[in-house]
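Colleague: here is my input; please provide its structure:
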Amino acid sequence: MVHLNFRIGCVLLSVGQDEFHGEVLDTLDFVVNQSDFTVQVLKNVTDFLLLAKTISVDQLSLPRDVQNKVDKINVDLNDAANTLSGETAKSSGKIRQVFDDIRCTLIVVATMMLLLAILGFLLSVLRHKHAIYIFIISGWLLVAVTFVLCGFFVIVSNAVGDTCAAMGEWVHNSRAETSLSNILPCVDEQTTNLTLYRSKEVIVQLVNVVNTAISSQVKTVSYNQSGTLMPPLCSPYDSRMHERQCEPGEVSFVTASKVWQNYACDGSDSGLCGTAGGVTPEVYNQLVAAVNASYALDHYTPFLLNLQNCQFVRGAFNSITTFFCPRLKLDLRMVTAGLGLISSGVMLCLILWVFYANRPQGEEVFAKQHGIKDCRDCSNSLNSRSTPPSSSSYLLTAKSYGRNA
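Modeller: Model prediction:
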């Protein structure tokens, strides 16, 4: 029974701590990946804003005030990205170090318990009483440490449960300021709002640049006036940055490059089209570059909206509470049960060692059953019988004999 408890405890502890450590690392990796993804989105938006600032279509570019606004918002975006990545890396590093130490402690305690059980059993068989007493004292200390670890993991289990519950509550009330913000902080709301507005503003300005270049083709020497007018580009936002529907005859960001390709001509050294068409290859490439930058900024608009209301953190916490928390709780219960079984098994071993080491040997039991005395008593009696009488004994005997006569 003792060995069965010890074996089951070792199996539960080994499997439980390995599964728990793996789940903790998976959870941390998930949080870090969410943070890295958000940081990458912010950096991509920054890069495309800088690209839009440098775009020029037939010597037309963004207004100077818009370019200055882009420079300012890029500084805020870089600060937000650095803050998010720094806080997440710092928190994940601390958590990873703590659970690595816990895993090492469990492995050391389990190994010492196993060695203690094996050595104690051998010493009890060999009847080394003094060594057994030393091992018994050490064993009780390890049992106490193991029970302390059991209590510690009960506390950790409760802490994990409370954290998961707090994440679930935060999902429904993301405005509350809690310690969870240190794990995966939200991006500053003012920065995200301003970034979203600036992105829409840059998109509108780029569309204006493209459409201005297209509408002025009859006045520019870069175009062959024999070609038909190119369709204008559709802006997804109006002058107030509200969403709008494309009008008939406008092309979207997705189809613009293919449609305009039909209006491109073969260029010449004079800058005019050598064949029938609307624009030279150089201007066509500039138009496509402006469309690509606008499409990229418009593509990241939903992600910026998620940052605006902290939706990405809410989604991450919701995934943790749904997929990771149940496994973490199960693994913690397994580790706690394993520690409890090992502690009880070693404690019973300590008690049995005392009785086994103090048991009488086989020859002692045989002597008691057959009434055989100890050899030391036998030798004492034999020595007393075999000792010859001394001379004084003879003298006393002679005197007593003379008196009687």
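Colleague: for the rest of this, base every contact and every neighbour count on C-alpha atoms.
Modeller: OK.
Colleague: what about the helices in the stretch 301-405 of the chain?
Modeller: For the stretch 301-405 of the chain, helices defined by DSSP state H, counting those that start in this stretch occupy the ranges 301-308, 311-319, 325-357, 362-370, 375-386, 391-404.
Colleague: reformat those as TSV; add mean neighbour count and distance to residue 189.
Modeller: Converted to TSV, the helices of the stretch 301-405 of the chain look like this (neighbours: other Cα atoms under 10 Å; distance: least, Cα to Cα, whole Å):
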stretch	mean neighbour count	distance to residue 189
helix 301-308	19	6
helix 311-319	20	12
helix 325-357	20	29
helix 362-370	10	84
helix 375-386	10	95
helix 391-404	9	119
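Colleague: one more, for comparison:
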Amino acid sequence: MLGVECLVYSLVMVGWFIVTITFLVSGIFLLVNNLVGDTCVAMNEWLQNPTVDSALENIIPNIDNQITKKILSATKDVTYGVVEVTNTYISNVSNANATSYAGASYYNQSGPLVPLLCNPYNEDDTDRHCAPNEVNFENASEAWEKYMCDVSLVGNCVTPGRLTPLGYKQITALVNVSSGLYHGMPFVIELMNGTFLKKTLSDLSKMLCSGIEEYSMWVFTGLVASSTMLMFLLVHWIVYSEHRRCRAYTKKTDAALYWKKVSC
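Modeller: Reported below is the predicted structural model:
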């Protein structure tokens, strides 16, 4: 009997411990759920009207449109300048029919002329369309490779061609710089004017906030149901154990009375 009581008390203690942990986890879950819910509400408010004073508006940095325009203009100017430097080298050096008296501009270049690099902008930063005989950022390196020549120890061409390996390396490096500025500029603009942030928050809202209340209620209901069921089982086990003990005591008492009557 003593062993049964010890087992019951042990189960009661373990059960209360589990119940306590369950309610503690439920509280933490509710706290996290409220935080996530408030965040989702704040994101939706900001996405619907970014200019209105909201919780996110106070922490998201705003960049003035004039600053954005200046950065855009400066990026276009640099891209335009790098392409112009590249084309100046091709026109005045690679495509020049220089003589041996031209100094560094002569390295025995010959053969078909190297096509110029397409400049995506005019001098006034307006968009420019490529001419038919120009190469663009995507195919410039591959196109110019056909115009390379083999060089001697002093760096002069010994085969037909208008670009030395060193010259080819230099102008392709300039292409990579201008291409990076040109293709990276839209992302920078989206980052500065908030378009990228809006898209990111919109994706997060659709992916994480959709149905969060429904899922949260399911989890919370499951935790409460588990705790309630465990409490019920513990109480039932205590009542059952007490009932068994009472029955055992009653049988023992009845047996004692019976033997007492017999002995009399």
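Colleague: what TM-score do the two superposed chains give?
Modeller: TM-score for the superposed pair, counting by TM-score structural alignment, normalised by the length of the second structure: 0.72. Supporting figures: 252 aligned residues with a Cα RMSD of 4.1 Å.
Colleague: can I get the helices of the stretch 301-405 of the first structure in a markdown table with distance to residue 233 of the first structure?
Modeller: As requested, the helices of the stretch 301-405 of the first structure are exported to a markdown table (distance: least, Cα to Cα, whole Å):
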| stretch | distance to residue 233 of the first structure |
| --- | --- |
| helix 301-308 | 19 |
| helix 311-319 | 32 |
| helix 325-357 | 49 |
| helix 362-370 | 104 |
| helix 375-386 | 117 |
| helix 391-404 | 143 |
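Colleague: how close does residue 106 of the second structure sit to residue 135 of the second structure?
Modeller: Relative to residue 135 of the second structure, residue 106 of the second structure is positioned 24 Å away (Cα to Cα, to the nearest Å).
Colleague: what does residue 236 of the second structure give?
Modeller: Distance, residue 236 of the second structure to residue 135 of the second structure, by Cα to Cα: 85 Å.
Colleague: ok, and what's touching stretch 128-148 of the second structure?
Modeller: Here stretch 128-148 of the second structure makes contact (Cα atoms under 8 Å, 6 or more residues apart in numbering) with 112, 114-122, 161-165, 168, 172, 175-176, 179.
Colleague: are any of those residues buried, and which?
Modeller: Neighbour-count burial (16 or more other Cα atoms under 10 Å) is assigned, among the contacts of stretch 128-148 of the second structure, to 114-121, 161-165, 168, 172, 175, 179.
Colleague: filter the residues you listed down to the ones in strands?
Modeller: Judged by DSSP state E, strands contain none of these.
Colleague: where does stretch 222-229 of the second structure end up in the first structure?
Modeller: Mapped onto the first structure using TM-score structural alignment, stretch 222-229 of the second structure covers residues 338-345.
Colleague: contact partners for residue 212 of the second structure?
Modeller: The contact partners of residue 212 of the second structure, by Cα under 8 Å, 6+ apart, come to residue 37.
Colleague: gap between it and residue 34 of the second structure?
Modeller: Residue 212 of the second structure is 10 Å from residue 34 of the second structure, by Cα to Cα.
Colleague: measure residue 392 of the first structure to residue 192 of the first structure for me?
Modeller: From residue 392 of the first structure across to residue 192 of the first structure, the span is 122 Å (Cα to Cα).
Colleague: same question for residue 41 of the first structure.
Modeller: For residue 41 of the first structure, the distance to residue 192 of the first structure - Cα to Cα - is 12 Å.
Colleague: those two - which one has more neighbours?
Modeller: Just comparing residue 41 of the first structure and residue 192: by other Cα atoms under 10 Å the higher neighbour count belongs to residue 192, 23 against 17.
Colleague: correct me, but that one touches residue 306?
Modeller: No. Between residue 192 of the first structure and residue 306 there is no contact under Cα atoms under 8 Å: 9.2 Å.
Colleague: hang on, the earlier thing: check the offset of the match of stretch 222-229 of the second structure from the chain's centre.
Modeller: Distance of stretch 338-345 of the first structure from the chain centroid (Cα atoms, centre = their mean, to the nearest Å) equals 28 Å.
Colleague: still on that earlier bit, more neighbours, residue 106 and residue 135 of the second structure?
Modeller: Legend: neighbour count by other Cα under 10 Å for residue 106 of the second structure and residue 135, higher for residue 135 (20 against 17).
Colleague: give the aligned equivalent of that one in the first structure.
Modeller: Under TM-score structural alignment, residue 135 of the second structure pairs with residue 251 in the first structure.
Colleague: report the separation between that match and residue 260 of the first structure.
Modeller: According to Cα to Cα, residue 251 of the first structure and residue 260 of the first structure sit 9 Å apart.
Colleague: residue 368 of the first structure versus residue 360 of the first structure, what's the distance?
Modeller: Taking Cα to Cα, one finds residue 360 of the first structure at 11 Å from residue 368 of the first structure.
Colleague: next one: residue 396 of the first structure
Modeller: On the measure of Cα to Cα, residue 396 of the first structure and residue 368 of the first structure end up 43 Å apart.
Colleague: next one: residue 50 of the first structure
Modeller: From residue 50 of the first structure across to residue 368 of the first structure, the span is 101 Å (Cα to Cα).
Colleague: check residue 237 of the first structure too.
Modeller: For residue 237 of the first structure, the distance to residue 368 of the first structure under the criterion Cα to Cα works out to 106 Å.
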